[in-house]
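*Asks:* Build the 3D model from these lines:
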Amino acid sequence: MHFSIPETEVRSDENGSTYVAYNIHVNGVLHCRVRYSQLLGDLLLKLKHGRNVLLFYFLPVVRQDPILGSSEMFNSFLRKAQQETQQIPTEEVQLEIYLFSGQKVKVNILTSDQTEDVLEAVASKLDLPDELVGYFSLFLVQERGDGGCTYVRKLQEFELPYVSITSLHSPNYRIVLRKSYWDTAYDSDVMDDRVGLNLLYAQTVSDIERGWILVNKEQHRQLKSLQEKGSKKEFIRLAQTLKYYGYIKFDPCITDFPEKGCHVIVGAGNNELNFHVKLPSDQMKEGSFKVTRMRCWRVTSSQVPVANGTANPSSSSKCDVKLELAFEYLMSKDRLQWVTITSPQAIMMSICLQSMVDELMVKKSGGSIKKKKRLNGSFQRSDSQQAVKSPPLLDSPDPSREQVVKLSTKLSSVSLRGLSSSNSASDISGNDFHGNYAFEGIGDDDL
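*Replies:* Model (predicted):
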């Protein structure tokens, strides 16, 4: 996760006393607003860190620590601060989660429910088996005017989905359910379940329709035939053989490779970042950067002043946040090179890279992404996940919940509306950017 504190505010408390509030941004979005003393009292002292730790460096350092960064104490602090900042009371609400079939699932949750709670509520309503919950995640997306969508970020354990979507104050943002793994071998596990099959099928159709998966005329004909027969598994298996199956595509952005100022469309999938680059000469090139050849990567943010549209020079100027993803790549056996991508989605790209590495490490260790069965077939909130109370927040309602209605039978089939087709000959092609040397395996030194 990318933590930053781009600005501070002078605010007044209920007694009229002024104080400095630090606006903590997570992944480029305002997450919470805290006092320095609040951070010391609620978090630093509990973690036994000294008072001389600088706030601007403390949060990133803690988040990157494998123990502290994933601790419930740290995540609970961020969730509580997020809810208090947005001044959203703890109460029962209905949250809409969108599916790629065009349908939406309405789940009854608490405003203080964290991401895992909401995901499990969606899975319960869809009748998705417990062991398959870990194959899916909730993503925040922004709908564009052209009918497309921009993936903003994957919702994390330190945030409250209802608060996150509500605080954006825009109907263009949605929370969608999407598979969260990269290895297509896991598709078999998902397709063995009827609900999982429907979810994966709908997502595959959607990715083809928006052009994320390349399809030529003959493949288009075969897909239509399988769809008319209702052969969803065969449809997915054919899609698995197509270029860019399972990739997430990002909006056009800028890169410094192979030359500075090149326009590029980046895709994440198959344990790589794929580049479609337009050179200054208007020549198009394609290449891939394997995650196993990346020594490290970082996300940086900077403030870029923009014109405020006024003639008054004393008016405060506004700033845009410039985000960059840079990774050090093994171009050849003895040559490392930094590659930089300038994009508002740089953090989402970083999240994709990290999840690829995590999945590879789990697979190498013989682990599984399957979610362990929950007690009594339902999820239980820990004490830290209960109602978050602090003025002006309200008390939590009665914990008893209305029984959810299963929607598994309502996942209708998806039609290939306006499925785009392309000739394989017109596909952009070119040599990979990297050399021929590859790591034999993945280890701490490799990543």
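*Asks:* going forward, measure contacts between C-alpha atoms and count neighbours the same way
*Replies:* Fine.
*Asks:* quick one: buried residues of the lengthiest strand in the chain?
*Replies:* Ordering each strand of the chain by length in residues (DSSP state E) puts strand 318-332 first. In terms of neighbour count (16 or more other CA atoms under 10 Å), strand 318-332 has its buried residues at 323-331.
*Asks:* what's the burial count for residue 370?
*Replies:* 14 (other CA atoms under 10 Å).
*Asks:* So it: helix, strand or coil?
*Replies:* Reduced to three states with DSSP: H, G, I helix; E, B strand; the rest coil, the structure at residue 370 is coil.
*Asks:* how close does it sit to residue 300?
*Replies:* Distance from residue 370 to residue 300, counting by CA to CA, to the nearest Å: 33 Å.
*Asks:* compare with the first, here's sequence two:
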Amino acid sequence: MLVQIPSISDAVDDRGRLYKVFNIYIGGHYHCSLRYSHLLHFSQELGRNFDTSGLDEFPTKRVFSLTAAQLDERRAGLERYLHSVCQDRVIQQSDMLKEFLVAAQKASSGVTDEDVSMEIFLINGNSVTISGQSFSRSDEVLERAVVKIGADPSLTYYFSLFLEEETGDGWTLYRHLQDHEAPFVSLKTVNSNGSFRITVRMSFWGPEMVSGVLADEAATNLLYIETIDHITKGEWEVGKEVKEKLAELGAKSLKKEYMETASTIPQFAYQQMEGLTFDHPSEDLHGFARIGRREIVTYTTEGEGEWGGAQGHGVRCRSYQLTRIRCWKVGYWESGEKWLAFHYHHGDTEEDFVWVRLVGKATIFLTLCIQSAVNELIRIKRKQSVRLPSDGSQRRKTALPIVKFHVSSQNTGSRRESEASQGSEVTDGPEEVDSAHQLPGLECNCL
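*Replies:* Below is the predicted model:
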């Protein structure tokens, strides 16, 4: 989970009091804005409930007023702290963290806490409508959607919720909805022009996982319509004989047999990421990538590399095995425009490890896919089963009250501007003044 705090904003609470909040982005998307006291209280609660000895130090509360440079230092320290919190596997999976982040999203969004109806789409355009609360978490919404679709609840976490965007080429994946957010709010935040929707998609990577679903007709249908979508769009490479057999099975509506055959496709369950620029095996290559459980495959019509068969003749491809990636890191890359870049350290042998860079709008989604694929490999190696739905009794509602407020402006200054204004003083109270920010450095994660 990539956490960033790129800026600081003015905020006004319900009593008209003005103070500063830190704008928190998760996975490259705005999530919430919180003041220092909210985060301090949260860190204290974490310390009472978890072993936090491995976390970055929480920025100290200062007795005296802060200069603008010190406020920016606090921003950077909070970013490091939150990133370390979200990298801790125990805390990351806890309901305490998820409920806190949903509460923060609630306070920042201005959305009313009320009963709502949500339309959840299937890949073929059909949909089901479920009832819930505007701040129901993604896992709660998914569990209700799977029941409404008619699938066995035990198969819920073979699937996930995603935001899709309507483009000139139809509906395309925008991002994966995580358990720390409320789908109703996340959709409302981006859907001002009505071009987004929430869909249910498969969330596993290995073809052997298909056998666990085929006994259930509704769940099999979900896999079936998504598989047809991937094949129709040319996102999976399918041999002529297999394609003919699939067409025959599809014409007879033999969905179980269709999925058994489709799961033999080498690129079954791969996700395709469009509009990427990468620097290996040569600089400034443009194309796309496909992510599977065991590999990243880049495709381009430029440069050098092995010939592949994707999207017609003349497309070159190069495969990078996930088991040969030592670590990866995410940071900003500037080349005319500012993008998030995904770097990974890969080598086919111990002597030829190189850093490979992928840049584009899909960078964060790409990293989430890779982490998900690796987590599945680890789970299978440990012989752990797929997550089962909760009855809700174990979910802990946050005991951390967050005052509702309205964010009135956002700081966009540069680091140089911040350094030029170091004489300005701020405090922890309502009279804090704005501070510019410095882009965070690269964060490294071992696979």
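*Asks:* Assuming the best superposition, what's their TM-score?
*Replies:* With the length set by TM-score structural alignment, normalised by the length of structure 1, the two chains reach a TM-score of 0.78; 376 aligned residues with a CA RMSD of 2.7 Å.
*Asks:* who does the longest strand of structure 1 touch, helix- and strand-wise?
*Replies:* Strand 318-332 of structure 1 is packed against strand 294-306, strand 335-342, helix 346-364, with contacts defined by 3 or more CA pairs under 8 Å, 6 or more residues apart in numbering; DSSP states H and E.
*Asks:* got the residue ranges for the strands in the stretch 101-250 of structure 2?
*Replies:* 115-121, 127-133, 159-167, 170-176, 196-202 (DSSP state E, counting those that start in this stretch).
*Asks:* Taking the buried residues of strand 318-332 of structure 1 together, which two end up most distant?
*Replies:* 323 and 331 (24.0 Å; CA to CA).
*Asks:* Look up how far residue 279 of structure 1 lies from the most centrally placed residue in structure 1.
*Replies:* By CA atoms, centre = their mean, the mean C-alpha position of structure 1 lies nearest to residue 154, the distance being 2.0 Å. Here the criterion is CA to CA. By it, residue 154 of structure 1 lies 31 Å from residue 279 of structure 1.
*Asks:* and if you look at residue 85 of structure 1?
*Replies:* 45 Å.
*Asks:* Residue 78 of structure 1 too?
*Replies:* 43 Å.
*Asks:* now do residue 105 of structure 1
*Replies:* In terms of CA to CA, residue 105 of structure 1 sits 44 Å off from residue 279 of structure 1.
*Asks:* Ok, residue 141 of structure 1 next?
*Replies:* Applying CA to CA to residue 141 of structure 1 and residue 279 of structure 1 gives a distance of 29 Å.
*Asks:* List the contacts of the longest strand of structure 1.
*Replies:* 28, 289, 293-308, 336-347, 349-350, 433-437 (CA atoms under 8 Å, 6 or more residues apart in numbering).
*Asks:* about what we covered before: distance to residue 273 of structure 2 added to the strands of the stretch 101-250 of structure 2, as TSV?
*Replies:* TSV is the format used below for those (distance: least, CA to CA, whole Å):
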stretch	distance to residue 273 of structure 2
strand 115-121	21
strand 127-133	25
strand 159-167	13
strand 170-176	9
strand 196-202	16
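*Asks:* Out of those, which is closest to residue 6 of structure 2?
*Replies:* Of those, nearest to residue 6 of structure 2 by CA to CA is strand 170-176, at 20.2 Å.
*Asks:* Show me which residues of that closest one are buried.
*Replies:* So for strand 170-176 of structure 2, counting by 16+ other CA under 10 Å, buried means 171, 173-176.
*Asks:* Show me what it is packed against.
*Replies:* Short answer (3+ CA pairs under 8 Å, 6+ apart): strand 170-176 of structure 2 packs on strand 159-167.
*Asks:* What is the corresponding segment of structure 1 for the strand it packs on?
*Replies:* Equivalent residues of strand 159-167 of structure 2 are located at 136-144 in structure 1, counting by TM-score structural alignment.
*Asks:* Next, the buried residues of the matching stretch.
*Replies:* 136-142.
*Asks:* cool, and stretch 353-360 of structure 2?
*Replies:* 356-360.
*Asks:* Report the separation between the aligned residue in structure 1 for residue 234 of structure 2 and residue 375 of structure 1.
*Replies:* In structure 1, the residue equivalent to residue 234 of structure 2 is residue 211, according to TM-score structural alignment. Residue 211 of structure 1 sits 42 Å away from residue 375 of structure 1, going by CA to CA.
*Asks:* Contacts only, for the closest residue in space to residue 32 of structure 1 that isn't next to it in sequence.
*Replies:* Among residues not flanking residue 32 of structure 1 along the chain, residue 82 sits closest, at 4.5 Å (CA to CA, 6 or more residues apart in numbering). Neighbour list for residue 82 of structure 1: 31-33, 159-160, 163 [criterion: CA under 8 Å, 6+ apart].
*Asks:* which residue lines up with residue 202 of structure 1 in structure 2?
*Replies:* Under TM-score structural alignment, residue 202 of structure 1 pairs with residue 225 in structure 2.
*Asks:* Test my guess that its match contacts residue 124.
*Replies:* Yes. Using CA atoms under 8 Å, residue 225 of structure 2 is in contact with residue 124, at 6.4 Å.
*Asks:* ok, the two, which is more surrounded?
*Replies:* residue 225 (15 against 12).
*Asks:* Tell me who's in contact with the aligned partner of residue 363 of structure 1 in structure 2.
*Replies:* Matched by TM-score structural alignment, residue 363 of structure 1 corresponds to residue 380 in structure 2. Counting by CA under 8 Å, 6+ apart, residue 380 of structure 2 touches no other residue.
*Asks:* Same question for the one 5 residues further on.
*Replies:* By CA under 8 Å, 6+ apart, the contact list for residue 385 of structure 2 reads residue 379.
*Asks:* any idea of the angle the longest strand of structure 1 forms with strand 335-342?
*Replies:* 150 degrees (axes from the mean of the first three to the mean of the last three CA atoms, to 10 degrees).
*Asks:* Direction-wise, compare strand 318-332 of structure 1 with helix 346-364 and give the angle.
*Replies:* 40 degrees.
*Asks:* So what's the gap between strand 318-332 of structure 1 and the chain middle?
*Replies:* With CA atoms, centre = their mean, to the nearest Å as the basis, strand 318-332 of structure 1 stands 17 Å off its chain's centre.
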